[in-house]
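Asks: From the sequence below, what's the structure:
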Amino acid sequence: MTETVLITGCSSGIGRETALSFLADGWEVYATARNPADIETLGDKGCNIATLDVTEDDDIERVVGEIVDDHGHIDCLVNNAGYAQPGPVEDVPIEEVQAQFDVNVYGPLRLVREALPHMRERGKGTIVNVSSAVGRVSVPGMGIYSGSKFALEGISDALRSEVDDYDVDVVLVEPGPVDTQFYVRANGEIEGVERSGAYERFYEMYGDRQAIDGGMPGAVHPKEVADTILDSANVQHPKARYPVGTVAELTDYVRILPAEWLDKGYGAISSLTSSDWAKKFLG
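Replies: A predicted model of the protein is given here:
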């Protein structure tokens, strides 16, 4: 019996690579995105494609229902769709805070609530929630995004124990920086933040970081994340968490440090980046 997987956010990056990895492994893949035109090429390769906005209950009910009607079961749900609006906590508009939580927290929760009853009834299934290294350790300028991923982590930890009796697995995949358009879009979003004037050092530091060629330091290719997601869906007893990349692996150690150490570290980095020496070096 062919196994089925539903993947959100497949227009590019991790979602697209995940769809291709599952397809190559012989799964029946349902690749979804808000704009179906963005995933037409996945349809050409053999994926089932569908419009799915994770903030719309009707979309979720329709797509999950289609999978169950066509195949009688859903084996794996990959909650990958995500949205980030960087900026100091005070500066990020409340509507953007709500938007991030709607996509990053309520979206996965909506999908879980729709797919889980089918998995429980069958006594089999895997839910993969794509989190982030900043879902374990928050960093200045990404507080709202980190908060949404912290929430996803907490929900996943509780859910994992709640569904254990039904042989349903809940997995967190936690990439560090990934070489995708996600960060390009997030970087563009910061230009739209109405600045309070209180955090110019942060914006200066952020701009200096963007001036460095080569993208995000330590970034991994999205296929590495996709293959990790596939591996977690294929093993009988997956781990609770899968950090991906050196940055994510280091986060497991950094998060146990005293908060005051982390605060001093962030302060030191900020001071260095905004110094005249750093400006000269980067400029």
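Asks: from here on, contacts and neighbour counts on C-alpha atoms
Replies: Will do.
Asks: if I look at residue 78, how far off is residue 173?
Replies: Using CA to CA, to the nearest Å, residue 78 is found at 10 Å from residue 173.
Asks: any shared contact partners between those two?
Replies: 128, 129, 130 (CA atoms under 8 Å, 6 or more residues apart in numbering).
Asks: okay if I get those as JSON lines plus neighbour count?
Replies: Converted to JSON lines, the shared contacts of residue 78 and residue 173 look like this (neighbours: other CA atoms under 10 Å):
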{"residue": "128", "neighbour count": "26"}
{"residue": "129", "neighbour count": "27"}
{"residue": "130", "neighbour count": "26"}
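Asks: So which of these are in strands?
Replies: Secondary structure from DSSP state E places 128, 129, 130 of the shared contacts of residue 78 and residue 173 in strands.
Asks: Return the distance of the second one relative to residue 273.
Replies: As for residue 129, its distance to residue 273 is 34 Å (criterion: CA to CA).
Asks: and if you look at the first one?
Replies: When CA to CA is applied, the distance between residue 128 and residue 273 equals 37 Å.
Asks: And the last one, by the same measure?
Replies: Noted for residue 130: a distance of 31 Å to residue 273, by CA to CA.
Asks: do residue 14 as well
Replies: Distance of residue 14 to residue 273, computed by CA to CA: 30 Å.
Asks: out of the two, which sits in the busier spot?
Replies: Just comparing residue 14 and residue 273: by other CA atoms under 10 Å the higher neighbour count belongs to residue 14, 29 against 22.
Asks: unless I'm mixing things up, that one is touching residue 228, no?
Replies: No - using CA atoms under 8 Å, residue 14 is not in contact with residue 228; the gap is 10.7 Å.
Asks: Can you identify each of the helices in the stretch 1-150 of the chain by residue range?
Replies: For the stretch 1-150 of the chain, the helices defined by DSSP state H, counting those that start in this stretch occupy 13-24, 40-45, 57-71, 94-101, 107-122, 143-162.
Asks: can you list those in CSV and add distance to residue 204?
Replies: What follows is the helices of the stretch 1-150 of the chain, written out as CSV (distance: least, CA to CA, whole Å):
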stretch, distance to residue 204
helix 13-24, 28
helix 40-45, 40
helix 57-71, 40
helix 94-101, 22
helix 107-122, 33
helix 143-162, 17
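Asks: Of those, which is nearest residue 83?
Replies: Counting by CA to CA, residue 83 lies closest to helix 94-101 out of the helices of the stretch 1-150 of the chain; the figure is 5.6 Å.
Asks: which residues are in contact with stretch 191-211?
Replies: Stretch 191-211 is contacted from outside by 87-88, 90-93, 141, 270, 273-274, 279, 282-283, using CA under 8 Å, 6+ apart.
Asks: got a winner among those residues for most neighbours?
Replies: In terms of neighbours by other CA under 10 Å, the contacts of stretch 191-211 top out with residue 87 at 28 neighbours.
Asks: gap between the residue lying closest to that residue once chain neighbours are set aside and residue 266?
Replies: In this structure, residue 87 finds its nearest non-sequential neighbour in residue 141, 4.5 Å apart by CA to CA, 6 or more residues apart in numbering. For residue 141, the distance to residue 266 equals 11 Å [CA to CA].
Asks: Second input sequence below; structure requested for side-by-side comparison:
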Amino acid sequence: MTPPVALVTGASSGIGEATALKLHALGYTVYAAARRLNRMQSLVAAGVHVVAMDVTDDDSMRAGIQEIIARSGRIDVLVNNAGYGAYGAVEDVSIDEARQQFDVNVFGAARLTQLALPHMRKQRAGSIVNITSMGGKIHTPLGAWYHGTKFALEAISDCLRLEVAPFGIDVVVIEPGGIKTEWARIAADHLRATSGQGAYACQARAMAESMVGEASRKRQSPPQLIADTIAKAVTARRPKTRYAVGFGAKPMIFMRRWLSDRAFDSLMRMATGISRKAA
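Replies: Predicted coordinates:
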């Protein structure tokens, strides 16, 4: 039997890199995709195929899928991991930046799924793994655009799961909590740059510190935990539809489900140090 074939996006670091290595160790033929090939030399050394891919560029995604089919003849697993968090007050974030975040976090994943599905349907088998976040179930201060993308990807995943089940294709959502990656630093830097001055400055400073402060860093889970969960999902005969893993994911999702909106708002203010009153 030929080994199963997996495509992992956002594979130059963090969760994507760990997932590519994990699936490779399990015997998968892995194609690791990211915009910059020079950041994936460690994956090349490990025997992982690397593909230059920009999930906001249709030609780039088409070429990547065509390369995989030409070289391996099939695609069994698609891990939509590429994404980032652009925090800032709704009033401050430009609509162009908001669109860019949706292009990467939502439309990139959706378009790559469209390109992979004909091959999976032909095989009558496959797994699509969408990396959302506990942020696809909860809300935090100054994160509206980021949370909007993750809520959207959760909904798309649910609808997609119904559509492709008759073809033997699984759709799995992974909802990470706090993970030791570059994500928090990038999001905090963007938050400070976007809302660090003006009406929302006090909130921005408090929220940024809660994201990258020592207390937060100590509690974050390693990317390998998410990689192991993805591997568990794609090798299961009947995977769960959702896996909430990593620091804070399960308890936060549980509290959001059972607390009222205002009670959860109060919890978020307390956890992040955001004042109820404007400065």
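Asks: What is the nearest of the shared contacts of residue 78 and residue 173 of the first structure to residue 223 of the first structure?
Replies: Checking these one by one against residue 223 of the first structure (CA to CA), the nearest turns out to be residue 130, at 13.7 Å.
Asks: Test my guess that that closest one contacts residue 156.
Replies: No - in this structure, residue 130 of the first structure is not within contact of residue 156 by CA under 8 Å, at 10.4 Å.
Asks: Please identify every residue contacting each of the two.
Replies: Common neighbours of residue 130 of the first structure and residue 156 (criterion: CA under 8 Å, 6+ apart): residue 172.
Asks: do you know how far the nearest residue to residue 68 of the first structure once chain neighbours are set aside is from residue 32 of the first structure?
Replies: Spatial nearest neighbour of residue 68 of the first structure, excluding adjacent residues (CA to CA, 6+ apart): residue 74 at 6.3 Å. From residue 74 of the first structure across to residue 32 of the first structure, the span is 15 Å (CA to CA).
Asks: tell me the average deviation of the longest strand along the second structure from the first structure after fitting.
Replies: Counting by DSSP E, the longest strand found in the second structure is strand 169-176. Its aligned residues in the first structure lie a mean 0.3 Å from strand 169-176 of the second structure after superposition (mean CA distance after the TM-score superposition for the first structure).
Asks: what angle do that strand and helix 108-123 make?
Replies: 150 degrees (axes from the mean of the first three to the mean of the last three CA atoms, to 10 degrees).
Asks: For residue 67 of the first structure, list the residues it contacts.
Replies: Contact analysis of residue 67 of the first structure by CA under 8 Å, 6+ apart lists 4, 30, 73, 74.
Asks: I'd say the last one and residue 125 touch.
Replies: So the one you mean is residue 74 of the first structure. Yes - using CA under 8 Å, residue 74 of the first structure is in contact with residue 125, at 7.2 Å.
Asks: Residue 44 of the first structure matches what in the second structure?
Replies: Matched to the second structure by TM-score structural alignment, residue 44 of the first structure sits across from residue 45.
Asks: Let me see the contact set for the spatially most central residue of the second structure.
Replies: The residue lying closest to the centre of the second structure (CA atoms, centre = their mean) is residue 131, at 3.6 Å. For residue 131 of the second structure, the contact set (CA under 8 Å, 6+ apart) comprises 79, 80, 81, 173, 174, 175, 176.
Asks: Residue 242 of the second structure: which of these is nearest?
Replies: Nearest to residue 242 of the second structure out of the contacts of residue 131 of the second structure is residue 173 (CA to CA; 4.7 Å).
Asks: Hmm, residue 134 and that closest one touching each other?
Replies: No - the criterion here is CA under 8 Å, and residue 173 of the second structure misses it with residue 134 at 10.5 Å.
Asks: okay, the two: which has more neighbours?
Replies: residue 134 (27 against 24).
Asks: quick one: that one and residue 264 of the second structure, what's the gap?
Replies: With CA to CA as the criterion, residue 134 of the second structure and residue 264 of the second structure are 14 Å apart.
Asks: now swap in residue 252 of the second structure and tell me
Replies: 10 Å.
Asks: what distance separates the start and the end of stretch 27-46 of the first structure?
Replies: For stretch 27-46 of the first structure, the first-to-last residue distance is 10 Å (CA to CA).
Asks: Go through it and flag the buried ones.
Replies: If you call a residue buried by 16 or more other CA atoms under 10 Å, then stretch 27-46 of the first structure has these buried ones: 27-34, 36, 38-40, 42.
Asks: Tell me which residues are up against it.
Replies: In contact with stretch 27-46 of the first structure (CA under 8 Å, 6+ apart) are residues 2-12, 16, 19-20, 22-23, 47-53, 67.
Asks: Can you select the buried ones from those residues in ChimeraX?
Replies: Buried residues among the contacts of stretch 27-46 of the first structure (16+ other CA under 10 Å), as a ChimeraX selection:
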select :4,5,6,7,8,9,10,11,12,16,19,20,22,23,47,48,49,50,51,52,53,67
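Asks: ok, now which ones touch the residue nearest to residue 87 of the first structure?
Replies: When contacts are counted by CA under 8 Å, 6+ apart, residue 141 of the first structure touches 86, 87, 88, 89, 202.
Asks: what's near enough to touch the aligned residue in the first structure for residue 147 of the second structure?
Replies: Aligned counterpart of residue 147 of the second structure in the first structure: residue 146 (TM-score structural alignment). Contacts for residue 146 of the first structure (CA under 8 Å, 6+ apart) come out as 134, 135, 136, 137, 138, 139.
Asks: how far away is the residue nearest to the first one when sequence neighbours are not counted from residue 3 of the first structure?
Replies: It stands for residue 134 of the first structure. With sequence-adjacent residues excluded and distances taken as CA to CA, 6+ apart, residue 134 of the first structure is closest to residue 146, at 5.3 Å. To residue 3 of the first structure, residue 146 of the first structure is 33 Å away according to CA to CA.
Asks: re the thing from before, quick one: closest of the helices of the stretch 1-150 of the first structure to residue 181 of the first structure.
Replies: Ranking the helices of the stretch 1-150 of the first structure by their distance to residue 181 of the first structure (criterion: CA to CA) puts helix 13-24 first, at 6.8 Å.
Asks: which residues sit against that closest one?
Replies: 5, 7-10, 28-31, 42, 46-47, 80-81, 179-182, 222-223, 225-227, 229-230.
Asks: chain center to it, what's the gap?
Replies: Distance of helix 13-24 of the first structure from its chain centroid, counting by CA atoms, centre = their mean, to the nearest Å, is 14 Å.
Asks: cool, stretch 22-30 of the first structure as well?
Replies: 20 Å.
Asks: what do you get for stretch 71-84 of the second structure?
Replies: Taking mean C-alpha positions (CA atoms, centre = their mean), stretch 71-84 of the second structure and its chain are 13 Å apart.
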